[in-house]
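[1] quick one, what's the 3D model for this:
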Amino acid sequence: MPVSAPEDVFPGVSRETRNRLQVYADLLRKWQPAINLVGPRTLPHLWTRHFADSAQLHPLVPPGARTLVDFGSGAGFPGLVLAILGVPEVHLIESDQRKAAFLREVARATGATATIHAVRIEQVEPFPADVVTARALAPLANLLGFAAPFLAPGSICLFPKGQQAEDEVSIAAKTWNITVDRIQSVTDSSASILRVSEVSRA
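    Below is the predicted model:
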C-alpha cells in the first residue's frame, strides 16, 4: 500500500519539518498536471520513491558542511528535501524555467534556505561547495565534469545510482582520479549512493 504521509517516512524529524515536507508534497501534486515534475507512475509512491530516497543522503552530509549544490534539480530531489531537513545553504541548478518556478514556490512556502539558479550548469559562476549532489541526471563521468569547478579540498559528491553504478565508476576512473564509497540505498535494493571524494583529472 502506498505510503501517504510524512510521519510514516520521517518518524525522527520534528512535526514542523514534517509539515513543511507535506506542503512540498501538496504543491508537487498541484503542479504535476501542468508540469511533468515526476514520473506519473511514481506519484502513488511519492513519499518513498522521492522524499525518502532524497532524505537518505542527509546523514551522509558531513556535520560541518554548509554549502550544497544540487545539479539538475527538477522537482527538487534531493536538494530541496535536504534544505528542508536543515542543510544551511543549498543551491538548486535547474535550467527548465517552469521547474525553476516550482522550486521557487516550494522554497517560499516552506521557508527552505535554497537559492534557485534557473540556468544551465555551465552558466553558473563556480563557487566552493562542501557537497555536490545530483539524482538521475547524467553518468558519473559527466557529473564529475560538472562538479569539478565547485569542489574544494575536502568536498564530497553524493550521487544516487542504479544498477549501472559499477559500470559508471569504471568508465569515470579512466579520466578521473577518485575515491568512491558505495552505500546501499535504503529505498531500493538494486541502487546505491556513490560518495565520491578526492576528485582530480587523471
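[2] rest of the way, CA atoms for contacts and neighbours
    Will do.
[3] now the one helix or strand residue 132 maps to: how far from the chain's centre is it?
    Per DSSP states H and E: residue 132 is located in strand 129-134. How far strand 129-134 lies from its chain's middle: 9 Å, per C-alpha atoms, centre = their mean, to the nearest Å.
[4] leaving out chain neighbours, which residue sits closest to the most centrally placed residue in the chain?
    For the chain, the residue sitting closest to the mean C-alpha position, by C-alpha atoms, centre = their mean, is residue 78 at 2.4 Å. Using C-alpha to C-alpha, 6 or more residues apart in numbering and skipping residues adjacent in sequence, the residue nearest residue 78 is residue 54, 4.4 Å away.
[5] and residue 85, by the same measure?
    Nearest non-adjacent residue to residue 85 (C-alpha to C-alpha, 6+ apart): residue 17, at 7.0 Å.
[6] right, and that neighbour touches residue 86 too?
    No - applying C-alpha atoms under 8 Å, one finds residue 17 not in contact with residue 86, separated by 9.2 Å.
[7] buried set for stretch 162-174?
    Using 16 or more other C-alpha atoms under 10 Å as the test for burial, stretch 162-174 gives 165, 168-169, 172-173.
[8] hmm, who's touching it?
    139-141, 190-192, 194, 202 (C-alpha atoms under 8 Å, 6 or more residues apart in numbering).
[9] which element follows the longest helix along the chain toward the C-terminus?
    Using DSSP state H, we find that the single longest helix of the chain is helix 15-31. Downstream of helix 15-31, the first helix or strand assigned by DSSP H and E is helix 46.
[10] this one next, for a side-by-side:
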Amino acid sequence: MREFLVNGLKEIGVEYTEKKVDNLLKYLTLLQEYNSHTNLTAVRDEKSMIEKHFLDSLLLQNLLDDSMKTAIDVGTGAGFPGMVLAIFNENIKFTLMDSIGKKTKFLQLVKDELNLENVEVVTSRAEDYISDEKRESYDLGLCRGVSKLSTILEYIIPFLKKDGVFLSQKMEGTGEETEAQNALEILNSEIIKIFNFELPFCKDPRVVIKIEKREKTDKKYPRRSGIPLKRPL
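    Now for the predicted structure:
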C-alpha cells in the first residue's frame, strides 16, 4: 500500500516525509481493524480508503498557509479531513469534533497510537460546544459533510476569527454555493474561490469552496441544537 499511497501523493502534488507516510499507513491499519467491528466507513477496500479518505483529505493541503495555527473539523467522523491534515501539519492545533462517541473513541485511539500532540478530540455538537472561549478562536474551519452548505456555515463560521478561512469539501455540481448566499450574508462571510479537483486514480471530481469571514458573527448563531438543520439560513 505504501507505493500506492506515495504515487497518489505525487499525483496530487503534496509533499511528504517517510514519517508522515508511516503514520498514514498506521492510521489505515487502525481504521481497518476498528471498522471490522464498529461501522465507521462504508469504504472497506484498502486502496479505496487511501484514495477516497486520505488523498481526498489531502486535496486541501496546498490550500493551507502559515497564518493558520488553529483548526476545527466539525463532524469529522473517522477523522476526515482533520486527522489526516493533523498528521501532515504538526504546527497546526486541530480540534476534531463529532457527536458520535464510537467515532471519537476511535479518533482518540489514533491520536494516542500516533502520538499526535497537536490533536484534541471532542465529543459534542457544534452548537453545544461553542462558548465565549471557543467562539471566534480558530483560523481554519473544516467540514467534509453531507449537510447543505447553508447549514454547515452556521456551524463553522461562529468558531472562526475575523479573516478566518473555511474550506468546505463538497461533491461536484450541487449548486449549494448559490443557495447559501443568504447564510453567507447573515454570517458576514463570502466565497473567495471555488477549486475543482479530481482524485488521482478513480478520477472522481471534488469541489473545495474557500470562504472567508469578514466580520464578527452575531452571538445568536449557531441557533440551538437541530434548528440549523431544520431551518437553514
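[11] matching the residue nearest to residue 78 of structure 1 against structure 2, which residue comes up?
    In structure 2, the residue matched to residue 54 of structure 1 (TM-score structural alignment) is residue 57.
[12] equivalent analysis for residue 26 of structure 1, please.
    Checking TM-score structural alignment: residue 26 of structure 1 goes with residue 29.
[13] distance of its match from residue 45 of structure 2?
    12 Å (C-alpha to C-alpha, to the nearest Å).
[14] over to residue 179 of structure 2?
    Using C-alpha to C-alpha, residue 179 of structure 2 is found at 35 Å from residue 45 of structure 2.
[15] can you give me the strands in structure 1?
    Along structure 1, counting by DSSP state E, strands occupy 67-71, 89-93, 114-117, 129-134, 151-161, 176-184, 192-201.
[16] can you check which part of structure 2 the shortest one sits on?
    I take that to be strand 114-117 of structure 1. Against structure 2, strand 114-117 of structure 1 falls on residues 119-122 (TM-score structural alignment).
[17] and that stretch, how far from structure 1 on average?
    Stretch 119-122 of structure 2: mean distance to aligned residues in structure 1 after superposition is 0.5 Å, counting by mean C-alpha distance after the TM-score superposition for structure 1.
[18] neighbouring contacts of that stretch?
    With C-alpha under 8 Å, 6+ apart as the criterion, stretch 119-122 of structure 2 contacts 83, 86, 93-98, 104, 107-108, 111.
[19] repeat the analysis, applying 7 Å as the threshold.
    86, 93-98, 104, 107-108, 111 (C-alpha atoms under 7 Å, 6 or more residues apart in numbering).
[20] what's the answer for stretch 139-149 of structure 2, then?
    With C-alpha under 7 Å, 6+ apart, stretch 139-149 of structure 2 has contacts from 68-76, 80-81, 156, 160-161, 164-170, 176-177, 180.
[21] could you rerun that using 6 Å?
    When contacts are defined by C-alpha atoms under 6 Å, 6 or more residues apart in numbering, stretch 139-149 of structure 2 is touched by residues 68, 70-74, 160-161, 164-169, 176.
[22] end to end on that stretch, go ahead and measure it.
    OK, stretch 139-149 of structure 2 end separation, C-alpha to C-alpha: 19 Å.
[23] rewinding a little: can I have the buried ones of the contacts of stretch 162-174 of structure 1 as a ChimeraX selection?
    Only the buried entries of these go into this ChimeraX selection, using 16+ other C-alpha under 10 Å:
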select :139,140,141,191,192,194
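[24] can I get the contacts of stretch 162-174 of structure 1 in JSON lines with distance to residue 47 of structure 1?
    Shown next, in JSON lines, are the contacts of stretch 162-174 of structure 1 (distance: C-alpha to C-alpha, whole Å):
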{"residue": "139", "distance to residue 47 of structure 1": "25"}
{"residue": "140", "distance to residue 47 of structure 1": "26"}
{"residue": "141", "distance to residue 47 of structure 1": "29"}
{"residue": "190", "distance to residue 47 of structure 1": "18"}
{"residue": "191", "distance to residue 47 of structure 1": "17"}
{"residue": "192", "distance to residue 47 of structure 1": "18"}
{"residue": "194", "distance to residue 47 of structure 1": "22"}
{"residue": "202", "distance to residue 47 of structure 1": "39"}
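[25] determine which two of the contacts of stretch 162-174 of structure 1 are furthest apart.
    Maximum pairwise distance in the contacts of stretch 162-174 of structure 1, criterion C-alpha to C-alpha, is 29.2 Å, between 190 and 202.
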